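In: with the sequence up front, the predicted model follows.
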Amino acid sequence: MRRFGTQGRVCPDKHYVVARAEEVTDFIDRIKDGRYIVLFAPRQTGKTTFFRLALDALAIQDSTYFPIQLNFEEYEDYDPASFYASLRKEICKEIERVFQKRETDPSDELARFLVNTEITDHVSMREFFEEFAKLLSQGTHSQRVVLTIDEFDAIPRAALKGFLRSLRYIYLSGQIRCPHSVGIVGVKGIAQLNYDRSISPFNIQDEFHLPNFTLEQVQELLGQYTDEVGQAFAPEVIASIHKQTAGQPVLVNRFAQILTEEMDIPKTVTITMAHWTTAHEQLLRGQNTNIEHLTTNVRKDPRFESLLMRIMARDEGVDFNLRNDIISELATYGVIKEGTDGMCEILNPIYLYCIMQVFKPTVNGLEQAYFPEETDDEGRA
């Protein structure tokens, strides 16, 4: 039996997964059109799961696309030479993985190329892809390479400019290019990435924002459980889960996990609002990775407190302005969002409660100063 996933990568054979069919179709259409895409969302919103499922769907639709999936999470402290040396190994491993999955072998010439060719900098990386494209398509129908890079934010700063320059060179090179499409995945949108736009192939128009679950998607997710197990959720329970979480994927799954695995509700009994109330209290008072990330993030900068207090007070409101560094950072962490009136809002009621708990002494007027986490017991930095 599948479960509701709350940690790490979600796998369709082990977990209930929202199909996100509309978003997947949009993403695939951009790949086919040769776009260079930025897919961004706060951590723990299902980015990695989404793009892997999208690439799997693309592979089923059209075998002429050759997906290479990379992850830059380990590279932040690398020097450029070490970065490119490791990048070459990871690219070659991914190429081998695709051939194995297709139950085919690379040509002898391509196999020799993968063994003997080095990548030492951004120029040799571009040349690698150019030659790889030629060898990949020899004797077969044309193959279009799709490169996706998870945790792109961790690329070494010293390597960033050259890396982007080479991708831009490829992007502007003409109709036939390798990679045909590139997707970078991270927690920052294009406007928040700190690099010179003149050297980048990524445009605001090709930014792909992955939203939280809609009510219909929460219904779809919980409906999968009902179809497999036979236990139903009362409609008001589903609506309340969505309202309290605003569709935040980890919180939705955590709610469902408590209700279906931890409360010992007989599987023949419909899950009601009485059950929901107990699960809601357990979620608020318990510990989970998503809430821990939230509380850690809001403590990172003492300036966050005053802004969050102003947002929660709702007297005058705070304009949602991503050019403001504090607002931009809190939005990147997934703490706040833009409301329908253009003002800042806390993402969901659960986060609002937890933030009030974090700042409770200040909210009660018991303390005048707030010390960030990088202080000792006496408040010294």
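Out: The structure has been received and is ready for your questions.

In: from now on I want contacts and neighbour counts done on CA atoms only, so please keep to that.
Out: Fine.

In: now do the same contact list for residue 47.
Out: Applying Cα atoms under 8 Å, 6 or more residues apart in numbering, we find residue 47 in contact with 39, 40, 41, 185, 210.

In: want to throw those residues into TSV with neighbour count?
Out: Shown next, in TSV, are those (neighbours: other Cα atoms under 10 Å):
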residue	neighbour count
39	26
40	23
41	23
185	25
210	16
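
In: which one of the residues you listed is nearest residue 111?
Out: residue 185 (29.1 Å; Cα to Cα).

In: just the strands in the chain please.
Out: Here the chain has its strands, by DSSP state E, at 36-40, 65-71, 144-150, 181-186, 207-209, 336-338, 344-346.

In: in this structure, which residue is closest to the centre?
Out: The residue lying closest to the centre of the chain (Cα atoms, centre = their mean) is residue 47, at 2.9 Å.

In: one more to weigh against that first structure:
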Amino acid sequence: MPRWFNTAGPCNPADHYMLPALRRLPEVQQLFDERSYFVLHAPRQVGKTTALRSLAAQLTASGRYAALHFSCEEGEVAGDDFAEAQRTLLSRIRRSAELYLPPELRPPPFPDAPDLQLLGEALSVWARACPRPLVLFFDEIDALRGQSLLSVLRQLRAGYHDRPGGFPSSVILCGLRDVRDYKIASGSQGHLGTSSPFNIKVESLTLRNFTRDEVAELYQQHTDDTGQRFLPETVDRAFYWTQGQPWLVNALARQMVQQLVPDRTQDLTAAHVDAAKEILLKRQDTHLDSLAERLREPRVRRILEPMLAGRALGDIPQDDLRFVQDLGLVRLGSTGGVEMANPLYREVILRVLSNTAFASLPPMQSAPPWLRADGRLDMERLMEAFLAFWRQHGQPLLGTAPYHEIAPHLVLMAFLHRVANGGGTLEREYAIGTGRMDLCLRHGPDTLAMELKVWRDEEKDPLDEGLAQLDRYLAGLGLDTGWLVVFDRRSGQPPIAERTVATHAQTPAGRRVSVVRA
């Protein structure tokens, strides 16, 4: 039976290429030996459920514990009905035990108990009857809301002191966020803000991404099974786009081997990785779509909007930053600064944010004027087309952008997406505190690099700084020409149609560039 790269649900070694799930949790064995209660939180699609299921099976197989993994997700619909949520949870526990535990370790009939104690009494009876210490993994715990969540946490804390003979020896809460960020009211923005009422936890663990060598190890499994090789450059490129995010690593490989290069005699190259990346961006599968849904949340916007504009974060609540990190959208870089979690997420975010502007573009009335007869880009015509577009449509389209601070960037990218959709790609780079965004339009053999700057009130003209930054960007790409686009967002300026002009300038190193003031 052939194996495949998995992008849906937990992995199992019989069906999927996978790495040892517990390699990324080397510290957990001691926590079980110490009868600890702890939290495991990580973004979606990084292998939490796969790791927990493997860990539960391993602990039970050791003969020392009765370990069970189960999901709390079914309890979400109960809302604040904590009695119904507990009954749903206990039903899920029993079904999972029947599937994954031998008969002698399964729970006895759960006793009748007051609504506030249904879960606690059931776990107490099971712990007393079980011949081994119980270890329970509450996966998707943050699916529970309001009073249902508080009731579960309080009962776990209440039974903690009776372990291991009268209550589970170890309990692991697993979810997207740390326990302090669990919502405490249905439909509200309230959060625990503290580990109480689960202040018995001793650790908050997370799962790291794959290393570059682990990506190579995963891809080598496909080579061993089929003979189809991932060249070293392919692994490097996949790691660049994903930074080892497990779902993305698998998703790129799946597109390459199933859609782009099904011929197992053909090697996979870095160009295939880029093509697979474009497929993922256009399809926006469930994982990427769920990230996109987060972009309008105020806590996310407060972090991402200044990042995308190249501005300093300012006085951002630490909880907001931690929340966006827990979502997996950003990470702390090697120098301590905040950066996007990986280049592919960077592409997804800006493409999603510019979607409304793209959908609002006027329809093309004829063939693209920026293409020559041989299909190559005509840079002069492209400039003329952009200036005409910006003068006519820039002002109304700015109102369609969901992030006001980078509205001009998003409208420009919507225009460039139209160009790229004719057979090219658009790549973006940005960094906190640089005050810029870099764009690279690739169309066949043609490459156009752009530096975007914003001129705000009480700031000096960013022309000189922009030319120096564009100089470095062009040097890195091996180009002699490019565009510097300066969006004038100072108050009291004439309408966009009147002030949009293009001139020529030279960078400090003598590169000739077009300067667009828009």
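Out: Here it is on my side, so go on. It should be emphasised that the depicted structure is a prediction, and the values quoted were computed from it without experimental measurement.

In: which of the strands of the first structure sits closest to residue 307 of the first structure?
Out: Residue 307 of the first structure sits nearest to strand 344-346 of all these, at 9.7 Å, using Cα to Cα.

In: and the closest one, what other elements does it pack with?
Out: Packing partners of strand 344-346 of the first structure (3 or more Cα pairs under 8 Å, 6 or more residues apart in numbering; DSSP states H and E): helix 302-313, strand 336-338.

In: ok, which of these comes nearest residue 89 of the first structure?
Out: Closest among these, using Cα to Cα: strand 336-338, at 38.8 Å.

In: would you turn the strands of the first structure into CSV with distance to residue 242 of the first structure?
Out: Compiled in CSV, the strands of the first structure are given as follows (distance: least, Cα to Cα, whole Å):
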stretch, distance to residue 242 of the first structure
strand 36-40, 22
strand 65-71, 31
strand 144-150, 28
strand 181-186, 25
strand 207-209, 19
strand 336-338, 16
strand 344-346, 15
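
In: now the strands for the stretch 401-518 of the second structure?
Out: Secondary structure of the stretch 401-518 of the second structure (DSSP state E, counting those that start in this stretch): strands at 424-430, 437-443, 446-455, 481-488, 501-506, 512-517.

In: which of the ones you listed sits closest to residue 469 of the second structure?
Out: Closest to residue 469 of the second structure of these, according to Cα to Cα: strand 446-455, at 7.5 Å.

In: contacts only, for residue 261 of the second structure.
Out: residue 268.

In: which position in the first structure aligns with it?
Out: Correspondence of residue 261 of the second structure to the first structure, assessed by TM-score structural alignment: residue 264.

In: does residue 98 of the second structure touch residue 104 like I think?
Out: No: the pair residue 98 of the second structure and residue 104 fails to qualify as a contact (Cα atoms under 8 Å) at a distance of 10.5 Å.

In: so what corresponds to residue 283 of the second structure in the first structure?
Out: Counting by TM-score structural alignment, residue 283 of the second structure corresponds to residue 286 in the first structure.

In: oh sorry, the question was meant for residue 448 of the second structure
Out: Taking TM-score structural alignment for the superposition, residue 448 of the second structure sits opposite a gap in the first structure.

In: same check, this time on residue 82 of the second structure
Out: Alignment note (TM-score structural alignment): residue 82 of the second structure maps to residue 80 of the first structure.

In: quick check: its match touching residue 159?
Out: Yes: Residue 80 of the first structure is within contact range of residue 159, at 5.3 Å (criterion: Cα under 8 Å).
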